[in-house]
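> no sequence for this one, just the structure:
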C-alpha cells in the first residue's frame, strides 16, 4: 500500500508590528506559489490578527500576547503561555520555521517549533540567531520587503515578481462618492506632520477640482483621536472622522476603496501601498529607502534637509516636518494625480 504524502508544514514567526507584517506578506505569497501543497501557519501578536485571520493562504493564526512577555509582574501568566505555545507548536510537527522578527522572543518560538529547518537572519538581535540552524545574510541597507524575501533562499525560492497577497480584502465604502484618506498618526512623535499642516492641506484640496468632489476621511488608532479632532476643527469640519472607530480588517476595507492616501510613515501607509492605492507619504526622521511605501506608484515627500534621516524618536525643533509646507504637498498631489 503506497504511503500517503503528508503536506509540508511551515511556520512564519512575525508577531509585529503592522508595517513589518505587511512587508512579510510577499514572502507568504511566494512560499505558497512555489510550495502550493504546503500548510502555512503564522505566529502573530494580538491586535494584528485582523490582517491575517481568514487569509486564504494561511492555515492557522497562532496568537501571542507579546506585551505580557515584557512585564515581570505577569511572569506566571507568561510562563503559562510559554508552556501552552510549546505544546501547540510541537503538536503541529513543523518541517520549516521562518523567523522574520529576529528577536529573543521570536527566536524562542522558533526553537519551540521543533522544525527540522529553522531559518533566520545571521544578524538577528538579542541572541535570536543562536536558535537557527539555517542562517541568512539579510543586509540592513535594503528595503524591508527585499530583506524578508531573502529568508526564502534556503528553500530554493528566488523571487522574480513581488506581490502582496491581499485579494481577500473586500472593499467597504464609508461614504457615497469618491474619497481620499488622511492618516495623521504614527508611533513616533518625530514622524508626525503638524496637525495645522494637515488641516491646511485639506482646505487647499477642498477648493480644487477634482479633489473638491472627494470626501476626506480621517483614520487611525484611538490614540490619534485628539489629533484628528484638531485637524477636522482647523479644516472647518471638512473631513469624515473614523479615527478609533475601525478594527484592522475594516481599516483595510476602507483604504481599498480610496482614491489616494495622504499619510505619515505609519503602519496603515503600508496597507495602502500593499493594496496598490496611491500613497503620498510624508517622511521625516526615517528612511524611505528602507521602510517607505513599496512600489513605484507611490510618492514620498521630504523636507530634504541635511540631518535626514536621523532615526531619532525625539527632536527639539522637528525641522524636517515643519519645513515641509502644505502648499508643497498640495502641488505634488495636484501634479501627480492629474497627470494620471
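Arrived safely. Computed from a predicted model, the values in this text were never measured in an experiment. Residues are numbered from 1 along each chain as shown.

> drop to CA atoms for contacts and neighbour counts, all remaining ones
Fine.

> residue boundaries of the helices in the stretch 201-340 of the chain?
When assigned using DSSP state H, counting those that start in this stretch, the helices of the stretch 201-340 of the chain occupy the ranges 225-234, 248-256, 267-274, 288-291, 319-322, 326-339.

> dropping in the other structure now:
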C-alpha cells in the first residue's frame, strides 16, 4: 500500500471535517493507501477514530511554545523531525494550509524528493504557505470546510465526490454507564469563545419545552465556568442532568445514543454529526456556511441556525425539531 502523510494538526472540529475526504478516498481507491496523520498531541485520539488512519505522528507545538528554553523541548522536537524524515512517504497532503503546517510538510518532504499537495494560492488559508507545495489545487472558498477537503482530495486523486458526505466512522455500539435510559437531548452549551455562546435563558426555555415532550436534557462541561452555567440551566429544567467531566471518547459514546443534539459552534457538534444523530448547530459568532453541521448519506437531520452576529430564536429551534419528526 502507498504511504500517505496527512498534515492536519488541529483542532477537533477541523480534524473531523477531514474524515469524509478520507472516506471518499477509501471508496474510490480501496486498499491502496494507508494514512499516517500528523496531529497536535491533544487531538491524536480524534485522528485515530477514522479507520483509514494507521499511525499518528504527534506534533506538540502548543506545549513546546510554553517550554522553549527547556532541553527536553528541543529533544522532543528533534525526535519529531526524525519521525517525519524516517519514512519514505509516497505523497504528503497538507489540508491545514498554514505556514506552520507548510513547514512541517517541507521537513517531511525530505529536500523535495516526495511530492507535496495542498490548495493553490487563491484557495489556501495562508497564501504565503502555497509556495512550499509542489502541487496546488483550486477549490472554491465559499464551500463548507468538509466539502473543501473532499474537493481537494477529489482533485488530487482524480475522482468526483458523491453529493452527500459520509464521515466513515462506525456507529458505536458500546454504551457508557452515564447514558440515560430514557430519551434524551444533549445540550452542548460550552464553546471556545463567549461570542459563540447561546444565552442561558434560551437553553432553559428549550430544555423545558423538551421536558414537556418527554425528552430529558443532559449538559456537558469542560471548564469550571461551563460547569457553573450547566448547573444554573439544570436548576431551571426538570430532571436535567449535569454530566461529570468526561473524555472525548466517553462523550462520543453518550452522544451516539442521543435522540437529539443541540450545539453551539464546537467540535462536539461535529463529533455528534459523525454518529448520524439529529443535530442542530447554533451559530452566533461564526459563519454556519463554513463550519456548520451537515446532512450525510445516513442522516438528513442536520440543520444550522444563525450566523455571525446573530442569535437564533428558541421558536426557530422548536420548528426545526418538529420538522425532524423524531418526537413521539
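Looks like it arrived, so ask away. Just so we're clear, the structure is a prediction, and the values are computed from it rather than from any experiment.

> Which stretches in structure 1 count as strands?
If you assign secondary structure with DSSP state E, the strands in structure 1 sit at 9-13, 39-45, 61-64, 96-99, 117-121, 134-136, 179-183, 215-218, 240-241, 261-264, 279-282, 299-301.

> By how much does the fifth one deviate from structure 2 on average?
Yep, that's strand 117-121 of structure 1 we're talking about. On superposition with structure 2, the average gap between strand 117-121 of structure 1 and its aligned counterparts reaches 1.1 Å (mean C-alpha distance after the TM-score superposition for structure 1).

> tell me, that strand lands on which residues of structure 2?
Counterpart in structure 2 of strand 117-121 of structure 1, with TM-score structural alignment as the criterion, is residues 115-119.

> With the longest one instead?
Counting by TM-score structural alignment, strand 39-45 of structure 1 pairs with residues 34-40 of structure 2.

> Touching that stretch from outside, list them.
Applying C-alpha atoms under 8 Å, 6 or more residues apart in numbering, the set of residues contacting stretch 34-40 of structure 2 from outside is 1-11, 47, 52-62.

> 6 Å instead?
By C-alpha atoms under 6 Å, 6 or more residues apart in numbering, the surrounding residues in contact with stretch 34-40 of structure 2 are 3-10, 52-60.

> Over to stretch 70-80 of structure 2?
If you take C-alpha under 6 Å, 6+ apart as the criterion, stretch 70-80 of structure 2 is touched by residue 64.

> and if you look at stretch 197-212 of structure 1?
The contact list for stretch 197-212 of structure 1, computed with C-alpha under 6 Å, 6+ apart, reads 231, 234-235, 326.

> hmm, try it at 8 Å
184, 213-214, 216, 231-232, 234-236, 238, 325-327, 329-330.

> out of those residues, what pair is the most spread apart?
Comparing every pair within the contacts of stretch 197-212 of structure 1 by C-alpha to C-alpha identifies 213 and 325 as the most remote, at 23.5 Å.

> When those two are compared, which one has more neighbours?
A direct count of neighbours by other C-alpha atoms under 10 Å for residue 213 of structure 1 and residue 325 places residue 325 higher, at 17 against 14.

> How about the more buried one: what's its closest non-neighbour residue?
Spatial nearest neighbour of residue 325 of structure 1, chain neighbours left out: residue 197 (7.0 Å); criterion: C-alpha to C-alpha, 6 or more residues apart in numbering.
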